[in-house]
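Peer 1: got a sequence here, can you model it:
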Amino acid sequence: MSDEVVLRDFAKDYFPFQFPGFGRPGHCFLRVNLFDSNVSVLCAQLKDYHSTSVTNGLEGIIDSLVDTLLKERLTSGKAVVEVIEKFPFLRRLTRSDQEVSRSRYLSARRKLLERCRWFEYYPPGAGVADEGSLALVSVRNAGAPSWSYAMPEAFAADVPEGFFHIAEDLSKWHM
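Peer 2: All right, here's what the predicted structure looks like:
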């Protein structure tokens, strides 16, 4: 018996976005766009950054994003991501608050990943390719992710106009 997950229209940039890194917190630029129950995420590596990369930190970034979106509210007060429990009374009788919370998190994560187009961006000078790179990352609930590299034009029909344009200076991320 799975919960119903409602995704409401929402767009926000998180800069810097903090995630659990290896040995210390990691940071990245994260753009999230939820529209018509579809999710587009642009995750960008920061310049002059010497901690966990967005590639190596992918799972931690996803987990932190799910936590963040479960807490986000629209101006109307409604949750951006709402998990509607099936049989909440019965569930609360048989499970601890921690188990219920974990179940809600897993339902939200599953739905977000089912509906998500995750893009990983390395600006020029921030990755292995001097000219920068953009990849569509296929992320499944279980299993290894895979990367498909292309120019932004190849993905333009799948995201809102201007989605790949980052106005912020990604070298000015220090907290």
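Peer 1: CA only for contacts and neighbour counts going forward, please
Peer 2: Will do.
Peer 1: contact partners of stretch 31-49?
Peer 2: Residues outside stretch 31-49 that contact it (Cα atoms under 8 Å, 6 or more residues apart in numbering) are 6-14, 27-30, 53-54, 112, 115-123, 125-127, 159, 163-164, 170-171, 173.
Peer 1: please identify the buried residues of it?
Peer 2: Neighbour counts over stretch 31-49 (16 or more other Cα atoms under 10 Å) mark 31-34, 37-47, 49 as buried.
Peer 1: here is a second sequence; please produce its structure as well for comparison:
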Amino acid sequence: MTIFQKDFRRFHFPGFGQVGTCFLRARVNQDGTSIFFCAQLRNYIGTSVTNAVEDIFVKAVRALYDEGVYKLHRKRWYSLRRELNYEHIAAHSRWVEYYPKGTGISDKDSYALVSFDSELRPVWNYVSLERAARECGVTEDFFAISSEDIQYAQ
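Peer 2: The predicted structure is shown next:
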């Protein structure tokens, strides 16, 4: 059961020399798992979501904290020092990185499951849409984005 879901249509993150922008959808389930869907925008020429994935993850977790989500299950998501436990959250999260056709090196839509080790170093596993949905426990509709939301505009 979902306890929180939100689209961040223009999620800003630290980029290389400028602020980066992506589309981010975040869902937190009652069992404490988090699902993140991070999309590269069409016609965006700044830092890619691949190059900044660790920073986007940390900022996304902080955004959920600011929304009050992680305050609901304090024991699960906090370290003994009462700080957000990014390692624990990463271990109980699914992160999907998406490049729509024409934005990456592939000539079709590209989905990658990104996992993070204990130091938040990412590892990418490129999968089909069907597998991404199955691994995240969602329907394929979870990964649908409107043409307006996927288009970068200043």
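Peer 1: restricted to strands, list the buried residues of stretch 31-49 of the first structure.
Peer 2: 31-34, 38-44 (DSSP state E).
Peer 1: what's the closest of these to residue 20 of the first structure?
Peer 2: Out of these, the one with the shortest distance to residue 20 of the first structure is residue 43. That distance is 14.7 Å, counting by Cα to Cα.
Peer 1: what is the aligned counterpart of that closest one in the second structure?
Peer 2: The equivalent of residue 43 of the first structure in the second structure is residue 38 (alignment by TM-score structural alignment).
Peer 1: and its match, how close does it get to residue 56 of the second structure?
Peer 2: The spacing between residue 38 of the second structure and residue 56 of the second structure, counted by Cα to Cα, to the nearest Å, is 9 Å.
Peer 1: identify the contacts common to those two.
Peer 2: residue 49.
Peer 1: quick one: the biggest helix by length in the second structure to the first structure mean distance?
Peer 2: Criterion DSSP state H: the longest helix present in the second structure is helix 53-66. By mean Cα distance after the TM-score superposition for the first structure, the fitted helix 53-66 of the second structure averages 1.1 Å away from its aligned residues in the first structure.
Peer 1: which residues sit against stretch 100-115 of the second structure?
Peer 2: Counting by Cα under 8 Å, 6+ apart, residues outside stretch 100-115 of the second structure touching it are 39-43, 90, 94-99, 122-129, 132.
Peer 1: what span of the first structure is that stretch aligned with?
Peer 2: When stretch 100-115 of the second structure is aligned against the first structure using TM-score structural alignment, it corresponds to residues 123-138.
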